[in-house]
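Trainee: next one to model:
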Amino acid sequence: MTDQHAVYTPPAGYPILTPLYDIGVRLSTREKRWRRDLVDLIEPKCNEVLLDIGAGTGSLAPLLATKNPATTYFGIDPDEDAIQIARKKAGRAGIDAEFKHGLFSVATVAKWPAPNIATLCLVLHQVPYEEKLRLLCDINEALKPGGRLFIADYGEQQSRLMRVLFRATIQQLDGVSDTQPNADGALVPLMEQAGFLSITECKRYQTITGLISIYGATKASADE
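Mentor: Predicted coordinates:
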């Protein structure tokens, strides 16, 4: 059995900090801005299924429901404490969202409908290089043909200031070995290696913890 603690870091770096994760992200990443922009880029439709990989404390689900409550939402995360918070958050918001505790793979979401859209928010910088590629490959396999992927995460740190801030904050919490590939610009080549097409850096956000980017990409359609 895979040791899930070997391939992911808790949302705030340490399990004891999970209850403080929402506050920390809100204060340090301009979360309100990039999450709102992410949902606008997704443009959720009534007949679409969205799979939120690394759903964390479930912050995306209420925003998605506000944009289009008829979009079907599924979220999975390996952190049980975070998933419990996500379920409570969805309950308070009165939205229909299903959450699963576990590591994402094609097999672990096989009982859910195949998604049209997949999201990864602040996940890839916290896992080893090989796990970054595995996640992207499994997402490509799980998506319907022509499906879309959106990643909101720390990407290439494109200025000295952003590199310094990233080193002083995120790399102190989450370690250097997992986070450095993101800072060096590895995300786009990894997405290409996983088979994604039309990869675009849609938005950038300078934050006190480094540069956060939103990337969009598509899975090949059935006739490609």
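Trainee: for the rest of this, base every contact and every neighbour count on C-alpha atoms.
Mentor: Will do.
Trainee: for stretch 139-152, measure first residue to last.
Mentor: One end of stretch 139-152 sits 15 Å from the other (Cα to Cα, to the nearest Å).
Trainee: same question for stretch 23-36.
Mentor: End residues of stretch 23-36 are separated by 17 Å (Cα to Cα).
Trainee: buried set for the helix or strand harbouring L38?
Mentor: Using DSSP states H and E, L38 maps to helix 31-42. Of the residues in helix 31-42, 31, 34-35, 38-39, 42 count as buried by neighbour count, 16 or more other Cα atoms under 10 Å.
Trainee: Proceed likewise with the subsequent sequence, for comparison:
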Amino acid sequence: MTHSLHRSGPIESQKNDFCWFMYQTKGKNDVNIKPKALEFIAAAEAVGSENWGDVKTGPKTQYPIETIKDRITDKSRIRGVFTKRDQVVDFLKQIKAKDLGMSVVITGVLSEVLPACKESGVTPHSINYSLGVWGKKDNLPDDTTLSITTMCGHHMIPPKYVQHMIDQVRKGRLTEEQAATKLANFCYCGIFNQVRCANIIEETAKKDNE
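Mentor: Below is the predicted model:
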């Protein structure tokens, strides 16, 4: 789950960006995964998870939900995103009540995640922090591009394609939602937040046109 920790951009923007994960432990609870995964998906869908997927298939922005469900195996990793703290609270309450015996991970800004855990009656087992980017940073993309590419923790989204999508929106050839969905399709984990991405693209395109 640490690949979700390095999202960048203004804190206020990140406060609308939460990742959720279902994880199994090899040799402990890594068999008969599908029914448990379906319970996680049901809870996520019930609270309106904007994106989710199985890395073995892809995200729901690209594939029909039933296709993703049908392809779930014991090797699947179910992951997704929320855009509101209330969603996190409701999701955790449901998963706690289901008591499926699977590890649950939530990532986001700690000032939002920790209160959500408290409200849902969940005590975090552990906390991982991102310490930022170290070393030579001269070749990194600009901050706006990074705020989008870092939403795919495996860095499957090319910075130049982000800039191309922004340009397409600026020229009126795509809506910000269409551009954000195209970018989300590159992130097979399903943790790319296309709602936040659309907001970033919209703000950037407007500034460029002023």
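Trainee: need the TM-score between these chains.
Mentor: After superposition, the two chains reach a TM-score of 0.35 (TM-score structural alignment, normalised by the length of structure 2), with 107 aligned residues with a Cα RMSD of 4.8 Å.
Trainee: list the residues that contact the residue nearest to I199 of structure 1 when sequence neighbours are not counted.
Mentor: Using Cα to Cα, 6 or more residues apart in numbering and skipping the chain neighbours, the partner closest in space to I199 of structure 1 is A217 (4.4 Å). Contact analysis of A217 of structure 1 by Cα atoms under 8 Å, 6 or more residues apart in numbering lists 148-150, 196-200.
Trainee: and those residues, which of them are in helices?
Mentor: Using DSSP state H, no member of these falls in helices.
Trainee: buried among these? Need that as a selection in PyMOL.
Mentor: Restricted to buried positions by 16+ other Cα under 10 Å, the PyMOL selection for the contacts of A217 of structure 1 reads:
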select buried, resi 148+149+150+196+197+199
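Trainee: put together TSV for the contacts of A217 of structure 1, with distance to T207 of structure 1 on each row.
Mentor: Formatted as TSV, the contacts of A217 of structure 1 follow (distance: Cα to Cα, whole Å):
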residue	distance to T207 of structure 1
R148	26
L149	23
F150	20
F196	28
L197	28
S198	26
I199	23
T200	20
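Trainee: wait, which of the contacts of A217 of structure 1 is closest to T66 of structure 1?
Mentor: F150 (18.4 Å; Cα to Cα).
Trainee: in structure 1, which spans are helices?
Mentor: Under DSSP H, structure 1 gives helices at 21-28, 31-42, 60-67, 80-93, 129-142, 160-168, 170-174, 176-183, 187-193.
Trainee: of those, which approaches L51 of structure 1 most closely?
Mentor: helix 129-142 (9.3 Å).
Trainee: for S28 of structure 1, see how far away the closest residue to S198 of structure 1 other than its chain neighbours is.
Mentor: Leaving out its chain neighbours, the residue that sits closest to S198 of structure 1 by Cα to Cα, 6+ apart is A217, at 5.3 Å. Taking Cα to Cα as the measure, A217 of structure 1 falls 26 Å from S28 of structure 1.
Trainee: just give me the longest helix of structure 2.
Mentor: Under DSSP H, structure 2 gives helix 194-209 as its longest helix.
Trainee: so which bits of that one are buried?
Mentor: 194-198, 200-202, 204-205.
Trainee: likewise for stretch 83-92 of structure 1?
Mentor: So, applying 16+ other Cα under 10 Å, buried residues of stretch 83-92 of structure 1: 83-87, 89-90.
Trainee: if we can go back for a sec, determine which two of the buried residues of helix 31-42 of structure 1 are furthest apart.
Mentor: Farthest pair in these, by Cα to Cα: E31 and I42, 16.2 Å.
Trainee: quick one: the strands in structure 2?
Mentor: 18-23, 51-54, 58-59, 78-82, 103-107 (DSSP state E).
Trainee: check which helices and strands the longest one sits against.
Mentor: Think strand 18-23 of structure 2. Where contact means 3 or more Cα pairs under 8 Å, 6 or more residues apart in numbering; DSSP states H and E, strand 18-23 of structure 2 is packed against strand 78-82, strand 103-107.
Trainee: in CSV, list the strands of structure 2 along with distance to K69 of structure 2 and mean neighbour count.
Mentor: Output for the strands of structure 2, formatted as CSV (distance: least, Cα to Cα, whole Å; neighbours: other Cα atoms under 10 Å):
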stretch, distance to K69 of structure 2, mean neighbour count
strand 18-23, 14, 23
strand 51-54, 9, 27
strand 58-59, 11, 24
strand 78-82, 10, 27
strand 103-107, 19, 19
